[in-house]
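>>> Return a 3D structure for these sequence lines:
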Amino acid sequence: MNFKAIILVFVFQVIAGVLWYASIPSLFLGRSLLEGVNQQQPTVKIVLLFAFSAFVYLLFIAWLLGKVQIPSIFGRFCLVVGVWIFIVLPNLFFVSLHLELDSSEEIYLLSYGLVNTLLAALILPLSRTSRSIFKD
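Below you'll find the model as predicted:
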């Protein structure tokens, strides 16, 4: 695994998350994301838990790319996007059913997940593993 690439993707995902959370809800949903909900900002514990879970998911994707022998960059890109489509996307639909989100909120959450996936899919397949110089 190339930890520099993983950290780079994570930093880009955090920046995208801050921008997404700060500006997009009112533009996309026509209201603040917290409108009609308790007006408290997320606690530090929740933010750290979210960042930790995103980092662990990113480590899993990098590990998977290292273990799967797909020679083409496009194939590796498709693997990362495929994991999101076939594993993460169904879980988001399941969660949205239990949270009773409307369609605009579901699209908002799914589009943020897609942005994070595309960041990982564009950067991680291009990076070589750190130990690649020791291979024959």
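>>> alpha carbons only for contacts and neighbour counts from here, please
OK.
>>> The helix or strand residue 92 falls within - contacts with which helices or strands?
Remark: residue 92 resides in helix 89-99, with elements defined by DSSP states H and E. Counting by 3 or more CA pairs under 8 Å, 6 or more residues apart in numbering; DSSP states H and E, the packing neighbours recorded for helix 89-99 are helix 103-123.
>>> now the other sequence, so there's something to compare against:
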Amino acid sequence: MYKINHKAVMLVFVFQLAVGAMWYASTPSSFLGRFALEDLSKQLSIGMVLLFVLSTFVYLFFTAWLLVRIKGMSGFGRFLLVIAIWLFIVLPNYAFVSLHLSFSGFDTFYLLSYGAINCAIAAIILPLWRSSRSIFNN
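Here you go, the predicted model:
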């Protein structure tokens, strides 16, 4: 039985954090009322940064755990599964944002784009880089 490939999870996690930093740095000024990198030390609280990092890791680890538990699917099928999970999470969020918040289409797209990029990174690396089997199982 395959186990979670922790190297792949950590690689994807590092990529997702790098993309998150670039995503935040490119925040439109309409969201923040200022440029994203202006007075950065005063704007970001350590609690919000930790919450962001923790939520990204938990979602990624859950995805890796789910991929290990599914049997009988090819790498491409696992890729499609990760994409489908993201779509079923994003479509209700898009509907909620469109109905309850007065954001433009571009602003809504920007809000949901980070999840799309994270999903693409995880869908490419996790299904294809599976953990190797060990002959020394307990």
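>>> The helix holding residue 92 of structure 1 vs structure 2, mean deviation?
On superposition with structure 2, the mean distance recorded for helix 89-99 of structure 1 (mean CA distance after the TM-score superposition for structure 1) is 3.8 Å.
>>> ok now that helix, how far from the chain's centre?
Relative to its chain's centre, helix 89-99 of structure 1 lies at 16 Å (CA atoms, centre = their mean, to the nearest Å).
>>> what sits against residue 12 of structure 2?
121-122, 125-126 (CA atoms under 8 Å, 6 or more residues apart in numbering).
>>> May I see the buried residues of stretch 68-78 of structure 2?
Applying a neighbour-count criterion of 16 or more other CA atoms under 10 Å, one finds 68, 75, 78 buried in stretch 68-78 of structure 2.
>>> That one: end-to-end distance?
One end of stretch 68-78 of structure 2 sits 10 Å from the other (CA to CA, to the nearest Å).
>>> Go ahead and flag the most central residue of structure 2.
In structure 2, the residue lying closest to the centroid (CA atoms, centre = their mean) is residue 118, at 3.3 Å.
>>> how far away is that residue from residue 45 of structure 2?
Distance from residue 118 of structure 2 to residue 45 of structure 2, by CA to CA: 23 Å.
>>> Now do the biggest helix by length in structure 1 against helix 103-123, angle only.
If you go by DSSP state H, structure 1 has its longest helix at helix 3-29. Note on geometry: by axes from the mean of the first three to the mean of the last three CA atoms, to 10 degrees, helix 3-29 of structure 1 and helix 103-123 are set 160 degrees apart in direction.
>>> following helix 3-29 of structure 1, which helix or strand shows up next?
Taking DSSP H and E, what comes next after helix 3-29 of structure 1 is helix 44-67.
>>> That next one maps to which residues in structure 2?
Helix 44-67 of structure 1 corresponds to residues 46-69 in structure 2, going by TM-score structural alignment.
>>> Which positions within that stretch qualify as buried?
Neighbour-count burial for stretch 46-69 of structure 2 [16+ other CA under 10 Å]: 56-57, 60-61, 63-64, 67-68.
>>> What's the match for residue 12 of structure 2 in structure 1?
Residue 12 of structure 2 maps onto residue 9 in structure 1, by TM-score structural alignment.
>>> repeat for residue 109 of structure 2
So residue 109 of structure 2 corresponds to residue 107, using TM-score structural alignment.
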